[in-house]
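> here is a sequence with its predicted model. Questions after.
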Amino acid sequence: MISSEQIKGARALLGWSAAILAKNSGVGATTIRRYEMGSGIPNGNVQSLLVLKTTLEAAGIEFTGDPLRNPGVTLNLRG
């Protein structure tokens, strides 16, 4: 699973707005913003969180650490 902080961090590394992530994932921008307002693992649809995770990973994001204790993200640039 991924945390709110990881979603925000991944978007920042990619330079994506919530609207861009919504377009690429099919998850609504309002839902993404709601997930990001909290901390820790968002209360929400598990399927939506998995879709966000998969979309961000396909864009080069690697989720690191424990999402509750030391959440992290890394951008792997493909050359």
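Everything's here; your move.
> hey, let's count contacts and neighbours off CA atoms from now on
Noted.
> ok, residue 11 to residue 54 distance?
13 Å (Cα to Cα, to the nearest Å).
> structure two is appended below for comparative analysis:
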Amino acid sequence: MITPGQCRAARALLELSQKELAESAGVSLRTLQGFEAGDRELQSLALSAIKRILEEKGIALIRQDDWIGVKLSLQK
């Protein structure tokens, strides 16, 4: 789905704060902070909401055999 590292990297590419992403995805700031720190698992609805917001902003989450990452589409 999405890892804490992918979430942090995606936010960095988009220049989004944790607060901005949390508000857009409808999750609490504390929840997002805990997820990105690796301190908590998120329910599937919260993960889906975060993933949806990032993808709407042009992020592609990449998961292949032995690596994961993110990329940002420059097409708008």
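Yep, it's here. On a predicted model such as this, the values are computed, not experimentally measured, just so you know.
> which SS state does the residue nearest to residue 32 of structure 2 when sequence neighbours are not counted fall under?
Distances taken as Cα to Cα, 6 or more residues apart in numbering put residue 22 closest to residue 32 of structure 2, at 6.3 Å, once the chain neighbours are dropped. Of the three states, residue 22 of structure 2 takes helix under DSSP: H, G, I helix; E, B strand; the rest coil.
> quick one: residue 22 of structure 2 and residue 57 of structure 2, what's the gap?
Distance of residue 22 of structure 2 to residue 57 of structure 2, computed by Cα to Cα: 14 Å.
> who has more neighbours, these two?
With neighbours defined as other Cα atoms under 10 Å, residue 22 of structure 2 and residue 57 compare such that residue 22 has more, 21 against 13.
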